[in-house]
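A.B. asks: here is the input, now give the coordinates:
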Amino acid sequence: MTTWNPDDLAAIDNVGELDVAAHRPDGTLRNSRVVWHVVVDGALYIRSVRGQEGAWYRGVQRTGTGVVDAGGVHAEVTFTRDDTHDASIDAAYRAKYGGGSAVVAITNAVATATTLRVDPA
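C.D. replies: Now for the predicted structure:
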């Protein structure tokens, strides 16, 4: 696992949305999707609000690689399922995005089952 440059991670963390595009098996990129993201213990995490039915999430599952764009940072990345920090990730989503219905959706069991750690490739 490669770690983020602290400046890049801070720039990503400071914005509200992350563009995610998965690689297809042939190496081309799928269309990007906007997702919410959080940083916990120096790692970047994302979830699919639609759970495993989310189109971008299904695409990520096929190759485990892609690109992200946020805060002026463009990076090739790997996506790894990681449920070791779910309670902290839930708290980080609430702290960053508030307590509305969208946060309830991103912290429910369906979304939590799709927690991915995003690492630079």
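A.B. asks: could you use CA atoms for every contact and neighbour count after this?
C.D. replies: Fine.
A.B. asks: can you tell me the closest non-neighbouring residue to the most centrally placed residue in the chain?
C.D. replies: For the chain, the residue nearest the mean C-alpha position is Ile46 (2.3 Å; CA atoms, centre = their mean). Spatial nearest neighbour of Ile46, excluding adjacent residues (CA to CA, 6 or more residues apart in numbering): His37 at 4.8 Å.
A.B. asks: what's the burial count for the one you found?
C.D. replies: Applying other CA atoms under 10 Å, we find 26 residues neighbouring His37.
A.B. asks: ditto for Val39
C.D. replies: Counted with other CA under 10 Å, Val39 comes out at 21.
A.B. asks: now the other sequence, so there's something to compare against:
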Amino acid sequence: MTTWNDSDLRNIGAAEELDLESERGDGTLRDPVTMWVVRAGDRLYVRSVKGVDGPWFRATRSRQRGRVKAGGVRASVTLHVADPDEYADVDAAYREKYGRYTSIVEHVLTDRARASTLRLEPR
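C.D. replies: Down below sits the predicted model:
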């Protein structure tokens, strides 16, 4: 597993939103999708409100690679489905960072959304 450098981890983790361009099977990038991003420890995560059936999540499954842009950082990433034992920390990170959006944040804390938790690792 490759780890983030401190600056990129801090900047992406603090960004309000992240743009994700997932790779198609042929290696080209899809149009960016804007989403929330959270930091839990030394890892970065995103989730689909629509769970594993969400269009952007399904698009990530062909190559499990892409590019992100957030907090002034552009980076190529590998997209790993998070283990269920990571969910509690990711839930806490979403509550802490986006809790002011009370009616919205609950949508990323459902079992459906948890199943789509992706860990972003630099490559």
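A.B. asks: can you calculate the TM-score here?
C.D. replies: The TM-score (TM-score structural alignment, normalised by the length of structure 1) is 0.96; 121 aligned residues with a CA RMSD of 0.9 Å.
A.B. asks: could you pull up the residues touching the counterpart of the residue nearest to the centre of structure 1 in structure 2?
C.D. replies: Aligned counterpart of Ile46 of structure 1 in structure 2: Val46 (TM-score structural alignment). By CA atoms under 8 Å, 6 or more residues apart in numbering, the contact set of Val46 of structure 2 is 35-38, 117-120.
A.B. asks: quick one, helices of structure 2?
C.D. replies: Ranges of helices within structure 2 are 6-14, 55-60, 87-98, 102-105, 111-114, based on DSSP state H.
A.B. asks: what packs against the fourth one?
C.D. replies: Spelled out, that is helix 102-105 of structure 2. helix 87-98 (3 or more CA pairs under 8 Å, 6 or more residues apart in numbering; DSSP states H and E).
A.B. asks: now the angle between helix 6-14 and the helix it packs on, please.
C.D. replies: 70 degrees (axes from the mean of the first three to the mean of the last three CA atoms, to 10 degrees).
A.B. asks: compared with structure 1, how much does helix 87-98 of structure 2 deviate?
C.D. replies: Superposing on structure 1 places helix 87-98 of structure 2 at an average distance of 0.5 Å from its equivalents, by mean CA distance after the TM-score superposition for structure 1.
A.B. asks: what sits up against that helix?
C.D. replies: Taking CA under 8 Å, 6+ apart as the rule, helix 87-98 of structure 2 contacts 38-40, 45, 105, 108-109, 114, 117.
A.B. asks: show the end-to-end separation of stretch 16-36 of structure 1, please.
C.D. replies: 7 Å (CA to CA, to the nearest Å).
A.B. asks: stretch 94-103 of structure 1 now?
C.D. replies: 6 Å.
A.B. asks: in that stretch, what counts as buried?
C.D. replies: Within stretch 94-103 of structure 1, the residues scored as buried using 16 or more other CA atoms under 10 Å are 94, 96, 103.
A.B. asks: before we move on, what about stretch 19-36 of structure 2?
C.D. replies: 19-24, 30, 32, 36.
A.B. asks: in strands, which of those residues appear?
C.D. replies: 19-22 (DSSP state E).
A.B. asks: now the two most distant members of those.
C.D. replies: Spanning the widest gap among these are Asp19 and Ser22, at 9.8 Å by CA to CA.
A.B. asks: and the longest strand for structure 2?
C.D. replies: Every strand in structure 2 considered (DSSP E), the longest is strand 73-81.
A.B. asks: compared with structure 1, how much does it deviate?
C.D. replies: Strand 73-81 of structure 2 sits 0.4 Å off on average (mean CA distance after the TM-score superposition for structure 1).
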